[in-house]
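Participant: Build me a structure from this.
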Amino acid sequence: MSKKFLLAGVVLASLAPAAAFAQSGAATGAAAGAVGGAVVGGPVGAAVGGVTGAIAGGIADQQQPEFRQYVTTQKVPSYTYKEEVRVGAVLPESGVTYHEVPAQYKVKGYKYTVVNNTPVLVEPGSRKIVQVIR
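Facilitator: Model (predicted):
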């Protein structure tokens, strides 16, 4: 059992720098999924957990260009935000319109909007930006 915790620590340490600098919910989800998978299933669990976590954490990196194109075709008006558009920023209570994320992107519990001409995923209850779509 201690080997699993040691492996989880090694995986976490190797993924932490990438997750810390990423503005992608997918990167953070991948790191968390990899650590969880390592504890349960060793190295194979880490690989599977990383992929699952990336998809559950936001729009997968390879789907971001497609999602950005989708948002463009929807002609969603952009909200002008005076602060930096970044993960963790809290949008105001009024003036922002949120939209459902289509099921094909496999994102549950979040909505999207456009801030300063940039699509973002938002946690509706807290109005926190959880992923900036680049």
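
Participant: C-alpha only now, for contacts and for neighbours.
Facilitator: Will do.

Participant: Return the residues in contact with the residue positioned nearest the centre of the chain.
Facilitator: Central residue of the chain (Cα atoms, centre = their mean): G25, 1.8 Å from the mean position. The contact partners of G25, taken as Cα atoms under 8 Å, 6 or more residues apart in numbering, are A54, G57, G58, I59, V130, Q131.

Participant: What helix or strand is the first one located in?
Facilitator: Spelled out, it's A54. Using DSSP states H and E, the element containing A54 is helix 25-56.

Participant: Next SSE downstream of that helix?
Facilitator: Heading C-terminal from helix 25-56 (DSSP H and E), you reach helix 64-74.

Participant: another one to check against the first:
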Amino acid sequence: MPDHSLTTAVSLFLLVLTLGACQTDTGTGFATGVAGGAVVGAVVGGPVGAAVGGIAGAAVGGILTAEETRRVRTYVAAQRNPSIQVAEPVTVGQRAPPSARLSPLPASVGLRNPYRYTVVNDRTVLVDPRSRQIVEIVE
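Facilitator: Below is the predicted model:
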């Protein structure tokens, strides 16, 4: 009887690897997350680990391309919004501080998502306006 879990894992790995190869961003974001996650997953758990690691790596690989990051940084720097200071470090996944004003990014910045931005601890962050969750730190 064939091992269906191995077949499923290999199929998932190939799908994630294919999606990563389609990305035009070199060195950052989705493609790097896929590759890094797959390698670590393969070392830890073999083919099944590679598939799971690739999917997890894609999730944390970032949502902006290098060009989008540059445009966001340029736009935000020109706005000179004050930074909200908080005691804890700013991380992806945490909620933006309640006092943070979420500002829209204009269409001229060219993002393909509905995120807003704010500045926390002198770092520009993209925020999902519905949940106020930080989805990316713009470096």
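
Participant: What is the most widely separated pair among the contacts of G25 of structure 1?
Facilitator: A54 and V130 (12.8 Å; Cα to Cα).

Participant: Please produce TSV containing the contacts of G25 of structure 1, extended by distance to A16 of structure 1 and neighbour count.
Facilitator: Listed next are the contacts of G25 of structure 1 as TSV, based on distance: Cα to Cα, whole Å; neighbours: other Cα atoms under 10 Å:
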residue	distance to A16 of structure 1	neighbour count
A54	14	23
G57	15	23
G58	18	28
I59	20	22
V130	17	24
Q131	17	27
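
Participant: can you redo the residues you listed as a markdown table with distance to N116 of structure 1?
Facilitator: Shown next, in a markdown table, are the contacts of G25 of structure 1 (distance: Cα to Cα, whole Å):
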| residue | distance to N116 of structure 1 |
| --- | --- |
| A54 | 25 |
| G57 | 23 |
| G58 | 20 |
| I59 | 19 |
| V130 | 16 |
| Q131 | 14 |
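
Participant: how many other residues sit next to S2 of structure 1?
Facilitator: Counted with other Cα atoms under 10 Å, the neighbours of S2 of structure 1 add up to 8.

Participant: Repeat that for A78 of structure 2.
Facilitator: Residues lying near A78 of structure 2 (other Cα under 10 Å) number 8.

Participant: just A21 of structure 2 next, same as before
Facilitator: Neighbours of A21 of structure 2 under the rule other Cα under 10 Å: 16.

Participant: Name all residues that make contact with it.
Facilitator: The contact partners of A21 of structure 2, taken as Cα under 8 Å, 6+ apart, are A31.

Participant: A34 of structure 1 and G9 touch, don't they?
Facilitator: No: A34 of structure 1 lies out of contact with G9 (Cα atoms under 8 Å); the separation is 10.7 Å.

Participant: Between these two, tell me which one has more neighbours.
Facilitator: Set A34 of structure 1 next to G9 and count neighbours by other Cα under 10 Å: A34 wins out with 30 against 15.

Participant: Which residue of structure 2 sits opposite that one in the alignment?
Facilitator: Aligning on TM-score structural alignment leaves A34 of structure 1 without a counterpart in structure 2.

Participant: ok, now how distant is A34 of structure 1 from L7 of structure 1?
Facilitator: 11 Å (Cα to Cα, to the nearest Å).

Participant: Verify the stated contact: S103 of structure 2 with P114.
Facilitator: No: if you go by Cα under 8 Å, S103 of structure 2 and P114 don't touch, sitting 11.0 Å apart.

Participant: These two: who's more crowded?
Facilitator: S103 (16 against 12).

Participant: Contact partners for the more buried one?
Facilitator: The contact partners of S103 of structure 2, by Cα under 8 Å, 6+ apart, come to R116, Y117, T118.

Participant: overlap between those and structure 1?
Facilitator: Retained in structure 1: R116, Y117, T118, out of the contacts of S103 of structure 2 (criterion both residues aligned by TM-score structural alignment, their matches' Cα atoms under 8 Å).

Participant: Alright, that wraps it up for me.
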